[in-house]
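> here is my input; please provide its structure:
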Amino acid sequence: MSADGGPVARHSPARAAVRENDTVRSSLEPAGAPEPIGSMLARNAARFGEKAAVRHRSGEGWSELTWARLALDAARLARFMEDAGLRAGERAAVISRNRAEMIVTELAVMGLGAVYVPIFAGYGTEEIGRLLEHAAPRVLFAGGPEELEKVPLDRRPEVVVDYSGRASGGAVPFAEALARAAFSDPGDAEVRRFLERAAAVDPFEPCLMMYTSGTTGRQKGVLLTHDNMLSQQRALSMLWDVSENDRFLSYLPWHHSFGGIFEKTTALYNGALLTLDDSLGKDFDRLLENWKEVKPTVYFSVPKVYQQLYDHVVTHPEQEREVFHEELRFVFTAAAPLPESISRFFADRKIPVLEGWGLTETSPCCTITDMAESRSIPGVVGYPIPGVAIRIAEDGEILVRGPNVMRGYFRDEEATRKALPGDGWFHTGDLGEFYGKALKLVSRKDRVFKLLNAEKVVPTLLENKLAGMNPYIRHVIVVGSGQDFLAALIFPNYYLIRERFGDDIERAEREVRESLRKTIEAFNAEHPVKYERIRAFAVVSRELTVDDEELTPSLKVRVKNVLDRNEPVIDAIYDPSSDCDCRFLRKVFRLVPDSRKCFLGKDKTLDQCHTCGRVVFAEGAPGVGEGSVG
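As a prediction, this is how the structure comes out:
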């Protein structure tokens, strides 16, 4: 049931899916006509008025922005930016962690026909400088002094606005920028004129430039139009019954498409209450506190947080009713596969888990699973949303066509031609296949590699399988390009380990190690194809983080960066003569006998590393060795 008593689902994307040879499309079309973001603001301001649109922490309590106040502040900020020289088609950039002022800024910028450019506040000075040079904004908004300190002086535009009001150096406090407007009443004629102007913006003009997360290579600026963003909402309105009675709890970063377009716009478009979660998805205790207080009815997140909620309820069963409360209607996951055990856990509690697939370039959602299908199938990410068609090319690449596909990459004609070659389809770079009429993801094209015997390996399929077999695995990367066997780098789920074992490190290490060994053996037993079996694995005793550029802001693994940083581990697995780094390497396990001398530069009769002299090897069961750095 919906928050207002109606059904959760309207139309079934599975029933609407039509397959024609190598293409699957939705037989439904998005509701309504193309419109700009300003139309959404004008409509909801008139309809909801003093109803809260956004809620955020303020001291020990909560502060709210009503729809009337959103319209007023957007009009006032638009006046300030126009006086500062911002014109239609130009760009205004924002460097800040999620805060309510960003929504005002976005609505004001788009209402002027300009382009809103959110930039991740966690980037360092070099990356922020590079992105600002590329975007060339007329106006820059910053969360506070911490963000402004990372902006190179030669990359600062003339007009800089500080949300916190604490920055110096000529930055205009946000409150002052609003106050410079000569009007302060939601009913003022100036507000009405702004809303009329915003609603008249061409919906097919760009309104947002979002930088891709960049799991490989340098980031590109994706140009999205008003219709790109809202065609998706018009499509979702055919499938979901989200209303003004719903409550969203939002921590997903708004510089990324999952949070900044999909979640945030879904809440705003439907007039739901969007509550900002100040845990930022990192402080789980704070997230849990906010969850219990807000009691979201709809929740968008990545698998990491669902894993934490699952782990918490498993270890604290007395809190299950607080977490999986009766008003929670459905949850949505994306960015990475959700382990099957967690999907079943939610399903057993009658809470639908929806999954989707898409890219920043597709605004982002292209497919969505069906609420009526409770069984989760690994890799299957659903059916095309209304207005979207999916095709599988001869080489297995997924192609997309629909009103959600981007205009192109900003100032990058070569990349635009490659992604949009003129055949009417967007070339995603993902490999997939159809499972009936649903799309099943296989891998990124650039992750596929060959072993020494020329056998092709799709590591993501193996990684997803492994990650779903053991809750102690947070991340796993399968390696072996150009080698004669596969190995795995395992990054443990330290939250679960700490919850279960506390300070008993020796017991934790012993039991987790044994659990992982059994998982690898079970995985290999299920793989009749010998070259797909994992012959060695390393447990790396450090967590992957966004700050170290090992995870994207949406918590996807930056595989290239992780492999580069773990090169000593990989060398230790494959090259017996390589230098090991005992400070970095935690565990390496060789699961099969090898005719060569033992890895880490050891003879089979020795238990000492030749390179550094430390004892790092102990014989285990026949054919099993374990490296242990003390």
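
> make it CA atoms for all contacts and neighbour counts henceforth
OK.

> now Glu293: which helix or strand?
helix 284-294 (DSSP states H and E).

> please list all residues in contact with the residue sitting nearest the centre point of the chain.
Centroid-nearest residue in the chain: Ser554, 2.9 Å away (criterion: C-alpha atoms, centre = their mean). With contacts defined as C-alpha atoms under 8 Å, 6 or more residues apart in numbering, Ser554 is in contact with Ser213, Leu252, Pro253, His256, Phe258, Val302, Ala335.

> give me that answer again for 7 Å
The neighbourhood of Ser554, defined by C-alpha atoms under 7 Å, 6 or more residues apart in numbering, consists of His256, Ala335.

> what's the answer for Val546, then?
By C-alpha under 7 Å, 6+ apart, the contact set of Val546 is Thr552, Pro553.

> could you look up the SS state of it?
Of the three states, Val546 takes coil according to DSSP: H, G, I helix; E, B strand; the rest coil.

> and the gap between it and Ala17?
37 Å (C-alpha to C-alpha, to the nearest Å).

> go on, Leu486?
Counting by C-alpha to C-alpha - Leu486 and Ala17 are separated by 38 Å.

> next: Lys304.
Counting by C-alpha to C-alpha, the gap from Lys304 to Ala17 is 30 Å.

> these two - which one has more neighbours?
Remark: of Lys304 and Ala17, Ala17 carries more neighbours, 22 against 19, as counted by other C-alpha atoms under 10 Å.

> nearest spatial neighbour of that one, skipping sequence neighbours?
Sequence neighbours aside, Ser26 is the residue nearest to Ala17 in space, at 4.6 Å (criterion: C-alpha to C-alpha, 6 or more residues apart in numbering).

> equivalent analysis for Arg79, please.
Distance criterion C-alpha to C-alpha, 6+ apart; nearest residue to Arg79, sequence neighbours excluded, is Ala181 at 6.5 Å.

> another for comparison:
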Amino acid sequence: MDVRRSFDILANQLEKFPKSDALAAKIDGQYMPLSTQQVQEQTDLVSLGLLSLGLKKDDKVAIISMNRPEWLLADFGIAQIGATSVPMYPSITVEDYKYIFTDAGVRAVFVADEKLYEKVKEATAGLDIPPQNVFTFDKVAGARHFSELLALGKQGKVADLVSLKAAVQPDDLLTLIYTSGTTGNPKGVMLSHDNLLSNCRSSSAAVPVGANDKALSFLPLCHIFERMVTYLYMIHGVSIYYAESMETIADNLREVHPSIFTTVPRLLEKVYDRIVAKGHEQTGIKHKLFFWALDLGLKYDTQKDQGFLYNTELALANKLIFNKWREALGGSLRCIVSGGGALQPRLARVFWAAGIRVMEGYGLTETSPVIAVNGYEAKDNMIGAVGPLIENMEVKIAADGEILTKSASVMKGYYNKPELTAEAIDQDGWFHTGDIGEFVNGRFLKITDRKKEMFKTSGGKYIAPQVIENKMKEDPLIEQMMVVGADQKFPGALIIPAFDELKKWATKHGVTATTNEELVKDEKVLHLYHDLTLQYNKSFAQWEQVKKIVLLPEQWTVETGEMTPTMKVKRKIITENNKAVIEGLYK
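Down below sits the predicted model:
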């Protein structure tokens, strides 16, 4: 079966390995599966239902929902009639929805639940989106339910879809994904069927799972990373089970026993921190054994055999300690794929040592997304790098260190923004990623910073803030951090402590402060973070060392507008919000 358009994935799965549990979600406390046949049938009903509403080729349809089977039914149903999906984060603002609805010219909306439905109602007021074209996946009073669209579809004829599907070409626009960006209005990235499917084909060799495996899905499907991986799972016959929420992942892992899941580094950091916190709760020999095993794990290196003694100790650590980690992650996990940001090398080392292979990759929405990924086999996996390039991917490093790439996966352009498209893709077809990088050992790509985030001090020295931040965030006492100092004499930093860990430290060290606001002003706490900064400064050149810090009491979040939905700091907004504090560092 030749998978040339996104919806061919369903026919391909039906032909090669029809599944009884192609997709599964929890309903009333139990995982309820949909077979491949059911997914295809319901997708057809979505297509026919949309046609009955008057939708046609090239129309835009929004999907606003956390992961569930209906998300994919809508996605494939939209694609089958040649229309374009506009997936959106459930966490963005009403103003963002209004902007995207208007910019994209959205004609219909799929929305998950009552809370999101109210946001959509507010955002669509005054826009040319008929209320009857808004469907909810949950039952919501006063709204049209998804089942009503399927009922409309039943009045149509599946045979009518044949010619419509045949008219969809690989180069047609499949999806319009608005990247949140760290400044300004979001940009609509135009991706064709072939953009995504070429990325699937080129990534296939790296996939370590097949038709007997299950995946747990919880990263938002509106993000290109999870969307492309979902297509890849389905092409390889992997069953997809959806986590109920980010809070229930631990329980869902134990229920589903997946072989694989994708994650962003922040979530993996939280898993690691929880495991270490449990280690601290142990006493006596159990405490000693835990931290002996952890120290071994922190020395692990995929590229180096560390000899008989280390390997023997590691085998013992796996029997005594790390086997419990694997059980906590479902007992069947073979690998974790990490993307969306830089992964702290210590996390990759420890999980690899524990028999859980971490495949860190790299890409952008504009590249559909994968450019490089570390392999499942140790020889193809370098901790601290983002892996070898996937097949059919060209990369070159520009004179200023920027990573440029060229492939069939590179976007068609930014919607309604030809001048921005021309800035991003040069006349020779090279896409400018905005990331600074290098090749290590000739084949492993390593990201060193974001080009736009680098700044100069008044002494003319370049500072790469992400490198400093990622290093210091390895400390369990640091939750969030942003390096500042453009055009100043030296780098400074805004630090948000990991307050749960800090409160434990405070109790042990006689600190009477209890609230976040009191803790960040306490002399002992300030000395602690000053000493931590001095310790990490040893890793950096003189001009890169953080000379002054400020502790802040409140976390940056998506809701406060200081983080993107993919948990990247919005430097411009944080700088504006803390203008007086930053100025105080340099007085």
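
> circling back: where's the equivalent of the residue nearest to the centre of structure 1 over in structure 2, which helix or strand?
Matched by TM-score structural alignment, Ser554 of structure 1 corresponds to Thr566 in structure 2. Thr566 of structure 2 is part of no helix or strand, with elements assigned from DSSP H and E.

> so which residues of the stretch 151-300 of structure 1 form strands?
159-162, 172-173, 206-211, 221-225, 247-250, 273-276, 298-301 (DSSP state E, counting those that start in this stretch).

> and the ones you listed as a markdown table, adding mean neighbour count and distance to Ser39 of structure 1?
As requested, the strands of the stretch 151-300 of structure 1 are exported to a markdown table (neighbours: other C-alpha atoms under 10 Å; distance: least, C-alpha to C-alpha, whole Å):
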| stretch | mean neighbour count | distance to Ser39 of structure 1 |
| --- | --- | --- |
| strand 159-162 | 23 | 26 |
| strand 172-173 | 20 | 28 |
| strand 206-211 | 27 | 13 |
| strand 221-225 | 25 | 14 |
| strand 247-250 | 26 | 22 |
| strand 273-276 | 24 | 19 |
| strand 298-301 | 22 | 24 |
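
> break down the stretch 351-500 of structure 2 into its helices, ranges please.
Here the stretch 351-500 of structure 2 has its helices, by DSSP state H, counting those that start in this stretch, at 418-424, 465-472, 499-508.

> ok, and which of those helices has the densest surroundings?
Neighbour counts (mean count of other C-alpha atoms under 10 Å) averaged over each of the helices of the stretch 351-500 of structure 2 peak at helix 465-472, with a mean of 19.

> so that one corresponds to what in structure 1?
The aligned range for helix 465-472 of structure 2 in structure 1 is 459-466, by TM-score structural alignment.

> can you list the residues that contact the matching stretch?
By C-alpha under 7 Å, 6+ apart, stretch 459-466 of structure 1 touches Pro337, Val442, Ser443, Arg447, Val448, Val476, Ile477, Val478.

> how about the fourth one, what's its match in structure 2?
If I follow you right, that is Arg447 of structure 1. Aligned partner of Arg447 of structure 1 by TM-score structural alignment: Glu453.

> burial measure for that match, as a count.
14.

> tell me the spacing between it and Tyr462 of structure 2.
10 Å.

> what residues of the helix or strand hosting Arg79 of structure 1 count as buried?
Here Arg79 of structure 1, judged by DSSP H and E, is contained in helix 67-83. Burial within helix 67-83 of structure 1, assessed by neighbour count using 16 or more other C-alpha atoms under 10 Å, is assigned to 67-81.

> what range in structure 2 does it sit on?
Counting by TM-score structural alignment, helix 67-83 of structure 1 falls onto residues 36-52 of structure 2.

> got the contact list for Ile473 of structure 1?
Counting by C-alpha under 7 Å, 6+ apart, Ile473 of structure 1 touches Ala467, Ile490, Phe491, Pro492, Asn493.

> may I ask which of those residues has the most neighbours?
With neighbours defined as other C-alpha under 10 Å, the most crowded of the contacts of Ile473 of structure 1 is Ile490; it has 25 neighbours.

> alignment lookup: that residue to structure 2.
Using TM-score structural alignment, the partner of Ile490 of structure 1 in structure 2 is Ile495.

> which non-adjacent residue is nearest its match?
Closest to Ile495 of structure 2 by C-alpha to C-alpha, 6+ apart is Met481, at 4.5 Å.

> that neighbour contacts Ala498, correct?
No - under the contact definition of C-alpha atoms under 7 Å, Met481 of structure 2 does not touch Ala498, with a separation of 10.5 Å.

> thinking again about what came up before, now tabulate the contacts of Ile473 of structure 1 in JSON lines and tack on distance to Glu320 of structure 1.
Listed next are the contacts of Ile473 of structure 1 as JSON lines, based on distance: C-alpha to C-alpha, whole Å:
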{"residue": "Ala467", "distance to Glu320 of structure 1": "24"}
{"residue": "Ile490", "distance to Glu320 of structure 1": "29"}
{"residue": "Phe491", "distance to Glu320 of structure 1": "28"}
{"residue": "Pro492", "distance to Glu320 of structure 1": "25"}
{"residue": "Asn493", "distance to Glu320 of structure 1": "21"}
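
> and which of those is nearest to His134 of structure 1?
Ranked by distance to His134 of structure 1 (C-alpha to C-alpha), the contacts of Ile473 of structure 1 are led by Phe491 at 34.9 Å.

> distance of the closest residue to the closest one other than its chain neighbours relative to Val117 of structure 1?
Counting by C-alpha to C-alpha, 6+ apart, Phe491 of structure 1 lies nearest to His475, which is 5.1 Å off, once chain neighbours are set aside. According to C-alpha to C-alpha, His475 of structure 1 stands 31 Å off from Val117 of structure 1.

> between those two, which one's more packed in?
Val117 (27 against 19).

> next, count neighbours for the nearest residue to the more buried one once chain neighbours are set aside.
In space, and not counting its chain neighbours, Val117 of structure 1 is closest to Ala93: 4.4 Å by C-alpha to C-alpha, 6+ apart. By the criterion of other C-alpha under 10 Å, Ala93 of structure 1 has 26 neighbours.

> in terms of helices and strands, where is Ala93 of structure 1?
In the assignment (DSSP H and E), Ala93 of structure 1 maps to strand 91-95.

> before we move on, what about Ala335 of structure 1?
Per DSSP H and E: Ala335 of structure 1 is located in neither a helix nor a strand.

> tell me how many other residues crowd it.
Using other C-alpha under 10 Å as the criterion, Ala335 of structure 1 is surrounded by 18 other residues.
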